[in-house]
Every structure is written in C-alpha cells, then in structure tokens.
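Undergrad: have a look at this prediction, sequence included:
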Amino acid sequence: MNNHLPPLTENLSVEINRMVKGTLVFFLLGITKMDLGTAEIVDIKKAKSSPSYPDVMPKQMIVKIEKISVENRLVDLIVKYCPPKIVIVEASVALENILDRHIFNLKQALLIQCRAFLGEYQCDPYFDEEHSVYCVSDYEGNPENIISEHKSSIAGLLKTERIPLDEEEINTTLKFNIKYTQDDITIVDWDGTFIFDPRGDFASNIELLEIAHLQLLRLRVLEHESEKRLEKAALLLQKTTARKIPWLKSREIRHSLREIIEIRTKSILESEATERNIKLIGDWYSARLFDLVAKKLHLEAWKININKTLDALEDIYSMLSENFSMSFSTTLEFIMTFSWFVLLIGYFLLFFLDIFHRG
C-alpha cells in the first residue's frame, strides 16, 4: 500500500505552493466625542504617480502605536485621528497563509479588540465601520495566476463568507478590480479588499479605503439624524392637525429649519468636499480607485436617500410653519375681536351708569 503513496517531499511541495504569504490589515472607524487634534500627522509615501495638490486627502494624526497579542499572534496596532471626530483603529498581522480558514476567527478577534480601543476614546458603539485588507507582495509575475488558483478562497474572504460560493458569484466578485502595473491588482468588495503588489505599496490604497469608509460612516450618521428629525416633524405635524400644540412651538419649528440647513451644510463641507478634492486628481490611479470603492459602498445611493429625507423634512416644516402662521393670525384676530367686545361692554356699562346717576 505504501508504494502507491506519493513521496513525502512531494506532499510538502504541494502544500507550500498552496500557501499565500501576506499581511492582514483590519481597520475600524468610529466617531468620538473627544478632541484628539494634538497628535503627529501621518505622512504616507506613495509609490504611484499623482499630482502634488495640497490638502487633497484628509489629514490623519497618530494617537497611539502599540503591539498586542490576538489569537496568539503579534499584532501591530495604530490609533489615528481624522478631524472632525473620526477615530481609526488599524491592526496589522503578518500571516504565513493569508487564505487560511482561521482568518475568519482572527478577524472576529481583531474586531473585538479594535472596538475596545474605540471605547477608550468614547466612540459611539452604535456607529462604526470595519474593513479587512489582504496585502500580498511575496510573489513574482502576474498576480492573476494566484487569483485564478485560489479564486474561491479569495472571494470568500472578500465577502466574509465561510460557505462555498457559486462560480458566477465568485467571478462577479473578482471582476471588481483595478490595475496600475502589469504585476499588481486591487480587488474591492464591501467587506474586504485584496491588494497584490510585489513592491509592497499598500499604505496609499489603505488610506483611500479608510477615507471611503469614513464617508460611509458619516453618511450613516447623517441618515440616522435625518430620520430622527423626520419622525419628530411628522409627530409635530400630526399634533398641529389635531390642534393639540400651542403656537409658541413656532420657535421650535424655526430652530428645526435652521438645523436642516446646518445638516446640508455639514454634508457639503465634510463629505462632498472630500470627494471633490480626490476627484480633482482626475484620471490618476488614486481617483479611479476611490471611485471604484465608492461605487462598491453605494455612497451615491446613501446621499440620494439622505437628500430625499431632508427634502421631506423641509416640506413638513414648511407646512408646519404655514399652519402656525395661520394659527397665529387667527389667534390675533380672536384677541382683537374679544378686546373690542370687552371695550363695547365697558362703554355700555359707563352709559348705563351715567343714566343711572342722572336719574
């Protein structure tokens, strides 16, 4: 029976060929209530050509650097601050085989650790954004050969899906990619990104991924705030229709209208400005990669939904304002009529008193 077994060295060779060495970079973004704007600014050196426009990328500042142990692995952890109010926890761990099934458990453990760090900076536990970046540089030639050999595992990691995916789903997932040179490729999905680059130029891509998820986080918070205001406005409108609300609430309506204007302004300043600056780069790799990630995260759809909510809010508060104006006018007319009525009664009393005294 042993004669039919392949040599041990052959088995080892096959096993080694199946391993893909790389680094997992897991980042988590949160919104803090603290002011952390006194840290060292991150200077990311880019290997790819790009114009030297100032202030195109949002500034990231280093808050903390330390090493921790997760799942018996050494993890390099960096806490960064991106004004206004965004904290990024970035964990990096070198892996002998980045396609190992154990990665799912490792990612979950990293998520727990990163959330604990966000908690230290008073971040809102209900709003965070996570993403996994699989960085591979230990290869030669065309990375598509590696992708073709391990496409099922790569697609599963990109989608954080343990069960085997359908062939069509795998191919659709892997098509969402961008290349810069003949021997690199970046594949983007909602939960993860694979970056193959033999020169190890990962930092600039990771920075763009973090900015895109920063935009998504801000849009999620903005939508939540808008939905809360919409519910409040609908309740106010219902009470107004039922005449259960005093006219003094008009101050609240004016305040709410100002808040809507502030929300739109905030959206333009924080989100639109960042994307506009990046798109100023035009056809350069950074702009094209950001556009690819933005499409995958459906950032434009988020903006459209938020604008629809804000439009609905403006309509409701406009109706409320009109109702209160009419109600206030009616109240004034009633007061004037009542005052004239009281005045007439007073005149009649004086008239009868005068007749009584004369008699």
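TA: Yes, it's here. Nothing here was measured: the structure is a model prediction, and the numbers come from that model.
Undergrad: could you use CA atoms for every contact and neighbour count after this?
TA: Fine.
Undergrad: in the strand or helix carrying Arg258, what's buried?
TA: Element membership for Arg258 (DSSP states H and E) is helix 250-267. For helix 250-267, burial by neighbour count (16 or more other CA atoms under 10 Å) applies to 250, 253, 256-257, 260, 263, 267.
Undergrad: what segments of this structure are strands?
TA: Per DSSP state E, the chain carries strands over the ranges 22-32, 40-41, 61-70, 73-82, 86-95, 123-136, 177-178, 185-188, 192-196.
Undergrad: format those strands as CSV; extra columns: distance to Glu225 and mean neighbour count.
TA: Compiled in CSV, the strands of the chain are given as follows (distance: least, CA to CA, whole Å; neighbours: other CA atoms under 10 Å):
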stretch, distance to Glu225, mean neighbour count
strand 22-32, 14, 23
strand 40-41, 30, 14
strand 61-70, 27, 15
strand 73-82, 21, 20
strand 86-95, 17, 22
strand 123-136, 12, 20
strand 177-178, 34, 16
strand 185-188, 29, 22
strand 192-196, 27, 25
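Undergrad: out of the ones you listed, nearest to Leu313?
TA: Closest approach to Leu313 among those is made by strand 123-136 (23.0 Å; CA to CA).
Undergrad: now the angle from that closest one to strand 22-32?
TA: When axes from the mean of the first three to the mean of the last three CA atoms, to 10 degrees is applied, the directions of strand 123-136 and strand 22-32 differ by 160 degrees.
Undergrad: okay, pairing it with this:
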Amino acid sequence: MAEMKQRLISLVLGKVSKELTGEVFTPAIIKSSPFYYKSAVPKQVIVGQENFEIGGKSVTFHLRGYQPDVLLVQTTIEVENLFQKNIFALEKQAYEHSYRILKDYGADLLFSEDYSVFAVTNYQGEPEQFLNNRDIIASLLKSEESLTLDPQEVEYTLASRIKYGNNDLSIIDWDGVFLFDPVGDIEEDLELLTLANLQLLRHRILDHRLDTRLARMAELVHKMPAGRMYNTKELAEKMKETMEIRMGSISELQRLERDMKLIGDWYSARFYELAASKFKIDEWKKTIRGKLESLEDAYSVVIENFTVSTKHRAEWIQIIAFFILQIGWLALIILELMQITSH
C-alpha cells in the first residue's frame, strides 16, 4: 500500500461579476451512485489556475466555475500531520489567496462560502484509530483555534459521521469535514461537499434578492393609494415588474430544488443530506418560501390597487359623463326658454 497521505483541501465559492466560460470539468466518481448522477448535478467549467507559496511550498489554486457567475477556488496542501494547531495557519493563508482571486474576478465577498476538507488516505486499519486526536479534529471542524471545546461538544461534533466501507469514515460539520479513506477515494465526497456549499450560497443569494424585491414591492404598494389614477403606460410597467419579480423568484427556487432531487438514494444522497443538514439548507428553503408568500401578498395588494384604481376611473368617467349630459340638457332648456321669451 502507498504511503499514508494527509491533505488540507480548501474550497471557496463566490458570486463574481464576470461571466465564466471554459471547458467542462468532469470529476471522477468512484463510489456507487445512480447512472444519471453526472447528468443531474450542476456542471463545472475550467476557468484556470494560479500558484502561490504557502508554508514554503508552491501550491496550485484551481479555478472552476458554475455558470454563469459562481467561481470555485480549490487548492490542496499536503502536510505531514493534520492533527496539529499549525494547520490553522495554513488554512488561513489558503483562504486569503482564494479570496484575493475572487476579488480579482469582481466578487462581492458578502456572497461567498469557504469550507475546509481534512483528508487522511492510504492508511492501514480502521479510521477510528485517528479519533485519539478527537480534540484537534473537533477544533478544526469548528474553526476554534484558541478556544478549548467542552468534551460534550467534541463528542457531539464527532457524532455527525457517515461510513460507506468498513475502513472509511467522514465527519461532517459546518466549517469543515474530515475524510478518512484507505484507498484515497474522496473525489465524490469533494464533489458533493462543493455542491452543498454551492446550494447554500445560491440560497443566500436568492434570499438577499427577495429582501431587495420585497423592499421594492413595499415601496410600490406605499406609492399606490387606492383611488389614484394611473396612466396606461405606468400601469403596464408596474404590472410587468411585479410579475417578473414573482415568476423569477419562484423559478429560481424550483431550479435549486430540482438540481439536488436527482442525486439518488445511495451513498451520494446520504452524504449530501448530512452535509445539507449541517448547512441548514432546509431552513433556508423555508425562509425563502415564506418570503415568496409575502411577495405573493404584496402582488395581491398591487392587483387590488390596480383594480380599485380602474374601477374608480370608470366610476369617475360615468359621473363626468352624467354631468356633461345634464349640462347639455340644461343648455337645450335654456336655448328653448330664450327662443320662447324672444317671441
């Protein structure tokens, strides 16, 4: 068996201002997964790579994109011992370079996610042998460099795990994951973790867009007191804007859910579900659906105001027409009286 490998893999995703293009990247999938897996998940394109020195070593940062505008910066640093405090410093440097790359591509760092993968591969025996380092494992997963975690918190962190074979193990948390695999088969796990972070980022972006759209709708409703007269052009523009907001948001949420429904029921689905639960993606979905309902309510108010405005306009037209008619009759009566008196 090959010599044991220990690696720190950093994943940083961010929404960028540039449209990403390139050759399609096809990750290696080894573990059992449905035949439609590769066609179901979002595709990556190869954007490029950059090199920086970290810890005295030249490290390659691979740039791949989820079209149209989410950039993934991934790097791998081989280390002698993952179970040491100095890993925090390497992790920090990897993130600093990754975020600099995102900025170069015009990213708004408010819409970014970072995640650390601590991989131990090509070992002999059971992965539980490494749990003697449980304290540093939990600290790395929680990104707690200086705080000593309570033993109960350590055990809680290590309990979030999944196994596929007898001698592999994955421990998943919010900020990172430990992957133990005796044959180095971690590519699918990396792909699924990247997808989970991508989904989290996209849900956060959609949530922010909905906040902006709700604020715009509130302003629209505020400026539409019942009975106000709208010209035809203004009415059409407001209706179009309102419908685009609703349909665009609903379509985006459905696309996010559709991307993940086809992963399947085998290892990949179980692994992804565990990661998604740590990222609270279901809670994000509930929040977004609630805001979509609020948007629906705002839409109803806009429709009602338009209806009331149109109704009032028709009523005013009828009233004005009635008065014009009365004035006409009065004018005829006056003319007749003038003719009578003139004789």
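TA: Arrived safely. It should be emphasised that the depicted structure is a prediction, and the values quoted were computed from it without experimental measurement.
Undergrad: quick TM-score on the pair, please.
TA: Put the two chains on top of each other and the TM-score (TM-score structural alignment, normalised by the length of structure 2) is 0.90; 333 aligned residues with a CA RMSD of 2.1 Å.
Undergrad: about what we covered before: what's the closest of the buried residues of helix 250-267 of structure 1 to Ile335 of structure 1?
TA: Ile335 of structure 1 lies nearest to Ser250 out of the buried residues of helix 250-267 of structure 1, by CA to CA, at 18.6 Å.
Undergrad: surely that closest one and Glu322 touch.
TA: No: here Ser250 of structure 1 lies out of contact with Glu322, judged by CA atoms under 8 Å, at a distance of 9.9 Å.
Undergrad: how about Ser39 of structure 2, what's its match in structure 1?
TA: The equivalent of Ser39 of structure 2 in structure 1 is Asp55 (alignment by TM-score structural alignment).
Undergrad: burial count for that match?
TA: By other CA atoms under 10 Å, 10 other residues sit near Asp55 of structure 1.
Undergrad: residues touching it, list them.
TA: Contact analysis of Asp55 of structure 1 by CA atoms under 8 Å, 6 or more residues apart in numbering lists nothing.
Undergrad: before we move on, back to that, in JSON lines: the strands of structure 1, plus distance to Ile103 of structure 1.
TA: Listed next are these as JSON lines, based on distance: least, CA to CA, whole Å:
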{"stretch": "strand 22-32", "distance to Ile103 of structure 1": "9"}
{"stretch": "strand 40-41", "distance to Ile103 of structure 1": "31"}
{"stretch": "strand 61-70", "distance to Ile103 of structure 1": "12"}
{"stretch": "strand 73-82", "distance to Ile103 of structure 1": "12"}
{"stretch": "strand 86-95", "distance to Ile103 of structure 1": "9"}
{"stretch": "strand 123-136", "distance to Ile103 of structure 1": "10"}
{"stretch": "strand 177-178", "distance to Ile103 of structure 1": "22"}
{"stretch": "strand 185-188", "distance to Ile103 of structure 1": "18"}
{"stretch": "strand 192-196", "distance to Ile103 of structure 1": "12"}
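Undergrad: out of the ones you listed, which gets nearest to Arg101 of structure 1?
TA: strand 86-95 (11.9 Å).
Undergrad: now do the closest one: which elements does it pack against?
TA: If contacts are counted by 3 or more CA pairs under 8 Å, 6 or more residues apart in numbering; DSSP states H and E, strand 86-95 of structure 1 sits against strand 22-32, strand 73-82, helix 103-120.
Undergrad: spatially central residue for structure 2, please.
TA: With distances taken as CA atoms, centre = their mean, structure 2 has Arg202 as the residue nearest its mean C-alpha position (1.5 Å).
Undergrad: counterpart of that one over in structure 1?
TA: By TM-score structural alignment, Arg202 of structure 2 lines up with Arg218.
Undergrad: do the same with Thr60 of structure 2
TA: By TM-score structural alignment, Thr60 of structure 2 lines up with Asp76.
Undergrad: how much space between that match and Val25 of structure 1?
TA: Per CA to CA, to the nearest Å, Asp76 of structure 1 is found 9 Å from Val25 of structure 1.
Undergrad: just Trp284 of structure 1 next, same as before
TA: 24 Å.
Undergrad: follow-up on the earlier one: show me what contacts the residue nearest to the centre of structure 2?
TA: Leu256.
Undergrad: again with Phe111 of structure 2
TA: Counting by CA under 8 Å, 6+ apart, Phe111 of structure 2 touches 14-15, 201, 204-205.
Undergrad: still on that earlier bit, how about residues contacting the helix holding Arg258 of structure 1?
TA: Counting by CA under 8 Å, 6+ apart, 222, 310, 313-314, 317, 320-321, 324 sit against helix 250-267 of structure 1.
Undergrad: now check structure 2 for the residue matching Phe194 of structure 1.
TA: Matched by TM-score structural alignment, Phe194 of structure 1 corresponds to Phe178 in structure 2.
Undergrad: likewise for Arg264 of structure 1?
TA: Alignment note (TM-score structural alignment): Arg264 of structure 1 maps to Ile250 of structure 2.
Undergrad: ditto for Ile112 of structure 1
TA: Match for Ile112 of structure 1 (TM-score structural alignment): Glu96.
Undergrad: run a quick neighbour tally on that match.
TA: Neighbour tally, Glu96 of structure 2, other CA under 10 Å: 12.
Undergrad: against Arg270 of structure 2, how distant is it?
TA: 32 Å.
Undergrad: next one: Ile281 of structure 2
TA: Taken as CA to CA, the span from Ile281 of structure 2 to Arg270 of structure 2 is 15 Å.
Undergrad: the two: which has the busier surroundings?
TA: It is Ile281, of Ile281 of structure 2 and Arg270, that has more neighbours when counted by other CA under 10 Å, with 20 against 16.
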